[in-house]
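Novice: Give me the fold of what follows.
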Amino acid sequence: MNNLNSIILEGNLTKDPLMDKTPKGTAVCNFVVASNRFYKTEEGRQSEVSYFDVEVWSRLAEICSEYLSKGRGVRVVGRLKQDRWTNSEGESRSRIRIVGEHVDFLRSPRKSGAGQSEKPKKSDEMIGDENTVAETDEIQEEAIATY
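Specialist: Predicted coordinates for the structure are as follows:
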């Protein structure tokens, strides 16, 4: 029986995603998500930021590579995966990353000038792996055509 291993993460990409292919041709896309936490102390409002490595596979990797870029907001639903290895000095090392199984594309950061307001899109974009759902016109045709 599998144990529960699930995570939901929201944040913004710190740089453009990196797309690669395995030797067998499977697409894999890696990106880093910065997630902010705000809290109050006696000194006032405080914040901290955490950075998370995310990888997505197959068609979801291709879609993320095409539509994501630095600064874009995302909601990732996935699982944690631990990599373990021994470095050149013989020390055991490990790191944890998120394997994304669903990615929601959130609104892009505002790029309008002072006093101007950006009209919000009709909805956020939602991309999943096996049952891809896209709610905006620009992605919908691409995502649905593949399934």
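Novice: Every contact and neighbour count from this point should use C-alpha atoms.
Specialist: Noted.
Novice: which SS class is residue 143?
Specialist: Secondary structure state of residue 143, per DSSP: H, G, I helix; E, B strand; the rest coil, is helix.
Novice: Surely it is in contact with residue 134?
Specialist: Yes - judged on CA atoms under 8 Å, residue 143 makes contact with residue 134 at a distance of 6.6 Å.
Novice: before we go on, could you also do this sequence so I can check it against the first one:
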Amino acid sequence: MNKVILMGRLTKDPELRYTSVNNTAVCSFTLAVDRRFSRQGEERQTDFIPIVVWSKLAEFCSKYFQKGRQVAVVGRIQTRTWDDNEGKKHYVTEVVAEEAYFADSKKADDVPSSSKIFGTPDAGQTDGFYPMEDDDELPF
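Specialist: Prediction:
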């Protein structure tokens, strides 16, 4: 089984591009993920993990995720190799995200209006997201 669940902060804004063959959206970003434990007296370590997202989810991530935002992704680990123009072989290990979620605890008033998706829905909102008034009211 190959399944990964990560939660971390974006190190920079996601980059959206489209494939030349089918014009499929592909979005990439890096998550800074703190390790769960550290030895006493040592600084907590952070891993920087490359994430790749495809199709509609890629467009969503590009539109709503931005540098510093905490997100959670569910996906799989993938390794790739390729040769550059000079014949040098390159290796990369990345997470291909199949699900992506907001993990911030920000309230609706803290989110810029261009990405306000929590709270009372706007009249013209059609993307299926409805804001919550206050995180403190959640039963968990």
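Novice: For structure 2, which segments count as strands?
Specialist: Listed in chain order, the strands of structure 2 (DSSP state E) span 4-10, 15-18, 25-34, 46-54, 70-83, 89-102.
Novice: which helices and strands does the shortest one pack with?
Specialist: For strand 15-18 of structure 2, the helices and strands in contact under the criterion 3 or more CA pairs under 8 Å, 6 or more residues apart in numbering; DSSP states H and E are strand 25-34, helix 55-64.
Novice: what's the most buried one of the strands of structure 2?
Specialist: Across those, the average number of neighbours (mean count of other CA atoms under 10 Å) peaks for strand 25-34, which reaches a mean of 20.
Novice: which bit of structure 1 covers that strand?
Specialist: Strand 25-34 of structure 2 corresponds to residues 27-36 in structure 1, going by TM-score structural alignment.
Novice: just how off-centre is the matching stretch within its chain?
Specialist: Relative to its chain's centre, stretch 27-36 of structure 1 lies at 5 Å (CA atoms, centre = their mean, to the nearest Å).
Novice: Distance-wise, check the residue nearest to the spatial centre of structure 2 relative to residue 22 of structure 2.
Specialist: Nearest to the mean C-alpha position of structure 2, by CA atoms, centre = their mean, lies residue 71 at 5.3 Å. Residue 71 of structure 2 is 28 Å from residue 22 of structure 2, where distance means CA to CA, to the nearest Å.
Novice: Please pull up the equivalent of the residue nearest to the centre of structure 2 in structure 1.
Specialist: Checking TM-score structural alignment: residue 71 of structure 2 goes with residue 74.
Novice: OK, contacts around the aligned partner of residue 96 of structure 2 in structure 1?
Specialist: Alignment note: residue 96 of structure 2 maps to residue 99 in structure 1; criterion TM-score structural alignment. Counting by CA atoms under 8 Å, 6 or more residues apart in numbering, residue 99 of structure 1 makes contact with 54-56, 78-81.
Novice: Turn the helices and strands packed on strand 15-18 of structure 2 into JSON lines, including distance to residue 84 of structure 2.
Specialist: Below are those laid out as JSON lines (distance: least, CA to CA, whole Å):
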{"stretch": "strand 25-34", "distance to residue 84 of structure 2": "20"}
{"stretch": "helix 55-64", "distance to residue 84 of structure 2": "26"}
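Novice: and residue 87 of structure 2, which of these is closest to it?
Specialist: strand 25-34 (25.0 Å; CA to CA).
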